[in-house]
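>>> coordinates for the following, if possible.
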Amino acid sequence: MTAETSPAYLRRLGIWDAAAIVIGGVIGAGIFRSASTVAERTSSGAQLLTLWAIGGLLTLTGVLCYAELGARRPQAGGVYIYLREAFGQLPAFLFGWTMALINYPGSVAAVATTFADYFCAAIGLSPALWVKPVGAGAIAFIVGVNFFGIRAGSRMLNVFTLLKLSAIALVVVVGVVLAHGQFGNVLATDTAHPLPPAAVLGALLPVLFTYGGFHYLNDLAGEVRDPQRTLPRALGLGLGGVVVCYVLVNFAYLAGLGHAGLAASQAPAADLMRRLFGERGATLIAVGIACSTFGYCSIAIAGGARVLQTMGADGMLFNAVGRIHPRSHAPRVALALLGGWAIVLVISGSFGQLVDYTTVGEWLSHAFGIATLFWYRRRFRNEPSPYRVPLYPLMPLLFVGTVLAVIIVTSIHSPGDAGMSLLLIAVGVPVYYAWRAWQQRAA
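From the prediction side, this is the model:
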C-alpha cells in the first residue's frame, strides 16, 4: 500500500498558505532567546549581524535543495519519501522512528510548555499550577482543529503567523526608537578581536538551530496546489521573510540594549519592551511570544502526523495510522497518536532530555535528506524537473558539509547527548526487523 490511496489528501494550500507554514515552522521561540547566546560568543554587533545573515544564506541552500526534492516528489511525508526511494525502507524507517515518533512530539511538548509559560505570565496564572494543563490543552486544541482538515489548520496558522510577525515588527520599532538614531554604534566592528574559524562555527550553532524547521512544508507537500511551482516559491519567499525578520530583530536588540546588554540578557525581547513601556511592555511581548510558539506547535503536529500517516500506509506502522478520513481528508489517527504522546510528555515533564538527545538525529536527517538529491539527479538524469537547484552540486555539498560540521562540533561539546541520539537511532534497527518479522507471521 502507498501513501497515495483513496481517500487521499486534497490540494488546498496556496502559495501564501505554504509560505506561512515556512515562516511559522522556523520562527518559534528561538529568536526571542538565542540572540543572547550568539552575542555571548561574538565581540561586536557587526559580527553578530553578519553571523545571522550567513546562517540565513546557509539555510537558504538547504531550502533550495528541499524545493527541488519537493517539486520532484510532491507527496505527503517529505524526507521519509526521499529516503525510501533513494536508500530503501530501513533508512526511511529510522528517520520516521527518530523524527515522527520522538523528535516531533518532543519538540511539540517543549514548545507547548514554552507557550504555557508565556501565556500564564501574560494573564497572571500561577506557573506551578497551570503550565502543564495549559500546555496539554493547547496541544489538544490544535489536534482538534486539524481533525477538520488542512484548510482549518491553515486558517488558524495564518492568524497566528500574522500575530507573530506583528510582535516582531513591534520589537523592531521599539529598538529603533530606543536607539535615538545612534545606529553607527550598532554596526561598529571589533577589529581587535576577530573571531577565529572555530569560534565562528561555535557562534553559528545557535543561529542554525534557530533557522531550523523549514522542512515542515515538504511534509505537507501532498496538500499544496500546483506543488511543482508553489513549493519552490513558497520555500524561497518564506525563508527570505524569516532572514529579514531575524536580522531586523537582532538589529533592534543591539540598538536598544547594546551588544553587552544583549549578551547579558536572558529575555532580550522582554527587556527591550520593558525599557520603553515598563512591565506592560514585557506582558505585551509575552503575548506575542505565546502566539509564535502556538503557531509552531500547529505546524509541527500537522507535519509530523503526515509522516506518521505515510509510514502507516507503507506498512511501517499499524494500518489504522495510515488512514485518511474520508470527509475531512485529515490523518486523524496519526494526529491523535502524535498529539497524545506529546501531551504525555508535557504532563510528565520528560521532553527536555528527549529533545536534546534527538538534535543530532534531526540534523543527520537533513544531511541524508539533501543527499538524496544526488541520487535523483543520477537516477532520473533525462527526466525534466519543474525546478532545479542552482549551482548544483555546490549548493547541496555546501549544506551537507555545513550540517556535518555542526554535528561534529555538537558531538565535541555535548558527547553524551550526541551518543544518546545515535543510540536512539540504532535502537530503531532491531525494532524495524522485529516489525517486519511480525508482519510476515501475521500475513
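
>>> please make it C-alpha for all contacts and neighbour counts, starting now.
Will do.

>>> give me the most central residue, this protein.
Compute the mean C-alpha point of the chain, and by C-alpha atoms, centre = their mean the closest residue is Gly213, 1.8 Å away.

>>> which SSE is that residue in?
Mapping Gly213 onto the secondary structure by DSSP states H and E places it in no helix or strand at all.

>>> ok, it touching Val26?
Yes: because the distance of 4.6 Å satisfies C-alpha atoms under 8 Å, Gly213 is recorded as touching Val26.

>>> who are the neighbours in contact with the residue nearest to the centre of the chain?
For Gly213, the contacting residues are Val22, Gly25, Val26, by C-alpha atoms under 8 Å, 6 or more residues apart in numbering.

>>> these two touch, right, the second one and Leu220?
Which is Gly25. No: with contacts defined as C-alpha under 8 Å, Gly25 does not count as touching Leu220, sitting 11.9 Å away.

>>> now the longest helix seen in the chain: buried residues?
When every helix of the chain is counted residue by residue (DSSP state H), the longest turns out to be helix 227-264. Across helix 227-264, burial judged by 16 or more other C-alpha atoms under 10 Å covers 227-243, 245-259, 261-263.

>>> helices or strands up against the helix or strand where Leu337 lies?
With elements delineated by DSSP H and E, Leu337 resides in helix 332-348, which encompasses its position. When contacts are defined as 3 or more C-alpha pairs under 8 Å, 6 or more residues apart in numbering; DSSP states H and E, helix 332-348 packs onto helix 104-123, helix 127-146, helix 279-313.

>>> structure for this one too, so we can compare:
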Amino acid sequence: MAEHASTFKPSLSLVDATMVVAGSMIGSGIFIVSSDITRNVGSAGWMIAVWLITGFMTITAAVSYGELSGMFPKAGGQYVYLKEAFNPLAGFLYGWSFFAVIQTATIAAVAVAFSRYTAYLIPELGETNILLTIGKLKISAAQVLAIALIVFLTYTNTKGIKGGKIIQTTFTTVKLLSLFGLIILGFLLVKHSFWSENWQTGMNATHLQQDDKGNFIKDGQWLPIGGTALIGAIAAAMVGSIFSSDSWNNVTFIAGEIKNPKRNIGLSLFLGTLIVTVIYVTANLMYLNVLPLSHIAYPEGERVAVAAATSIFGEIGAYVIAVMIMISTFGCNNGLILAGARVYYTMAKDGLFFKKTGTLNKNAVPEFALWIQAAMAGILCLSGSYGDLLDMIAFVAVLFYAITIIGIFILRKKRPDAERPYKAFGYPVLPIIYIILALVFSVFLIQMKPLYAGIGLGIVLTGVPLYYIAVRNKKA
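Here you go, the predicted model:
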C-alpha cells in the first residue's frame, strides 16, 4: 500500500452524515446550560423561548448552508464558502479562528465535561485532585483525562474514516435513544410535577440579583427586566444554548468523504438540526416538569440533568446521567475531531497552512492535521474555565455564521447561473432574519461579556497579519 493516499474516500451515507451533524451538536450542553439560561431570564416561558430562538437560528442557518454545500461539495466547508463568496482572506480568518478557538476550544470544553462526569463515578479523576503545579498553573486529574480522551480519539481517527464512522454512528444512536428515554420517563415516572407552578411565571422575565462583578447571587432576589435589558439577558442566556447547538456545520468539512454530497450534505444538515432542536426543547420541558424553577437555576453542582434524573429515578439517577454524559461527550468529540482536521487540510492545499497538513496518510485521512488540532485542544484544556471557553466560542462562531450567510446573497449576484441542487429555504426573508438575530446577539454579548467576547474577536484579527505572512511564504 502506498505511504500516502491522493484523495479522500467517499464512504459516508446520508445516515452517517446525519449522525455527524447530530452527534457533533449533542455534547454536554443540554445537561448543564439550562441553569445559566434560567438565571438570566428567570421564567419558564423565556427559558423555552431561548431554546426555540436558538433552534430557529440553527435550522435556518443549516438549510441556508444546504445551498452552499450543493454549490461547493468538497472538503473544507465553511472555509471554502467564505473564500468563494468574499476572498481568500475571509476564508483564512475563519480557518485561523477555527483552529485557534472555534473547533479546538469546543473539543477542549467537551473533553473537560467528559472528565467532570467521569469524576462523578471516579472522584479521584476530578478537578480537585491537583497532580502538578507549575507556578500559577495547576494541572488536575480531570485536565489530564480530558487530554487523554482527545489523544485517544485523534489516534483512532488517524486509522481511517471507517473507525471514526463506527464510533460516531454507534455513540450518537445510543445518546439519542437515551435522551428520548429520559424525556419520556421524566413525564411518566416523576413523583411530583412542578409544571403548573413553573408556568405561573409565564413570560415575566426576571434575573437573579448580581454582585459588583456581575456574578449571580445564589440566594438573591429575582429582579424584573424588560426593554433592551431583556435583549441583553436573552443574548447572555443564549451563550449556553448556542454552544449546545453549535458544530452542526461539521458535516460540511468532510464533504469529500460523503456519498452524493450535493444531495446528502444539505439533507443531513436539515435532518440533524431538526432532530437535535426537538430533543433540546422537549428536554427543557421535562426539566420544567420535574424540578422547581429555583432548582433548575441552582441545581447541585451546576448539574441540572443530574438533579432531574435524581427526581425521576432516585439516587441512582445521578449515575445514570453521568454515564449518559460520558457517552454523549465521547461521541461528540469524535465527530469534532474527525471533521475539524479537514479544514486545515484544505487550507494547506491553498498554501495557507502548514504544508504537511495538506497530505493524507495511507488511510486517506489528514494525520498531521489531526495531531496539531489535538495539540491545540490539549493546550486549551489547561487554560480557561468551561464558561470562558463558551463565551469565546459562541461569539466568534455566530459572527462567522452570519458572514457566511451574507455570502449566499453575494454568490447569487456573482454566480447567478451556478448549479444549486438546493436553494436556501425562505430566501431572502429567513436568511435576513438569521443575520439580524446573529448580529444583535453578537453586539449584546460584547456588552454583557466584553472580556471573552473581546478575546475571541482579538483572535480573529490576529489572523490578518498571519494571512499576509502565509501569502508571502507561498509566493517565496
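
>>> sorry, back to before: against which helices or strands is the longest helix of structure 1 packed?
Counting contacts by 3+ C-alpha pairs under 8 Å, 6+ apart, helix 227-264 of structure 1 packs against helix 15-26, helix 34-40, helix 45-72, helix 150-179, helix 183-187, helix 216-219, helix 268-277.

>>> so which of those helices is the most surrounded?
Taking mean count of other C-alpha atoms under 10 Å as the contact definition, the stretch among those with the greatest mean neighbour count is helix 216-219, which reaches a mean of 28.

>>> check the offset of that one from the chain's centre.
Here helix 216-219 of structure 1 shows a centroid-to-chain-centroid distance of 10 Å under the convention C-alpha atoms, centre = their mean, to the nearest Å.

>>> how much does it stray from structure 2?
When structure 2 is overlaid, helix 216-219 of structure 1 sits 1.0 Å from its aligned residues on average, using mean C-alpha distance after the TM-score superposition for structure 1.

>>> and that helix, which stretch of structure 2?
Mapped onto structure 2 with TM-score structural alignment as the criterion, helix 216-219 of structure 1 occupies residues 250-253.

>>> so what touches that stretch?
Here stretch 250-253 of structure 2 makes contact (C-alpha under 8 Å, 6+ apart) with 17, 20-21, 24, 69, 73-78, 265, 269, 335-336, 339-340, 342-343.

>>> go with 6 Å
Identification of contacts with stretch 250-253 of structure 2 by C-alpha atoms under 6 Å, 6 or more residues apart in numbering yields Val21, Ala75, Gly76, Gly77, Ala339, Arg342.

>>> kindly report the same for stretch 282-295 of structure 1.
24, 28-29, 115, 118-119, 122, 157, 160, 164, 167, 270, 273-274.

>>> how about those, which pair is most distant?
By the measure C-alpha to C-alpha, the contacts of stretch 282-295 of structure 1 have their two most distant members at Leu157 and Arg274, which lie 28.2 Å apart.

>>> quick one on the thing from earlier: with distance to Ala330 of structure 1 as added columns, please give the contacts of stretch 282-295 of structure 1 in TSV.
Output for the contacts of stretch 282-295 of structure 1, formatted as TSV (distance: C-alpha to C-alpha, whole Å):
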residue	distance to Ala330 of structure 1
Gly24	20
Gly28	24
Ala29	27
Phe115	25
Tyr118	30
Phe119	29
Ala122	33
Leu157	16
Phe160	21
Lys164	26
Ala167	31
Ala270	38
Met273	40
Arg274	43
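
>>> so how far is stretch 139-157 of structure 1 off the chain centroid?
18 Å.

>>> what's it aligned against in structure 2?
Matched against structure 2 by TM-score structural alignment, stretch 139-157 of structure 1 falls on residues 150-168.

>>> and what of stretch 246-254 of structure 1?
Stretch 246-254 of structure 1 corresponds to residues 280-288 of structure 2 when matched by TM-score structural alignment.

>>> mean per-residue distance, that stretch versus structure 1.
Using mean C-alpha distance after the TM-score superposition for structure 1, the mean distance for stretch 280-288 of structure 2 is 1.0 Å.

>>> any idea what Ala437 of structure 1 aligns with in structure 2?
With TM-score structural alignment as the criterion, Ala437 of structure 1 pairs with Arg472.

>>> any idea how far that match lies from Leu352 of structure 2?
10 Å (C-alpha to C-alpha, to the nearest Å).

>>> coming back round to it: how about the helices and strands packed on helix 332-348 of structure 1 in JSON lines, adding mean neighbour count and distance to Ile425 of structure 1?
Shown next, in JSON lines, are those (neighbours: other C-alpha atoms under 10 Å; distance: least, C-alpha to C-alpha, whole Å):
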{"stretch": "helix 104-123", "mean neighbour count": "25", "distance to Ile425 of structure 1": "14"}
{"stretch": "helix 127-146", "mean neighbour count": "19", "distance to Ile425 of structure 1": "26"}
{"stretch": "helix 279-313", "mean neighbour count": "26", "distance to Ile425 of structure 1": "16"}
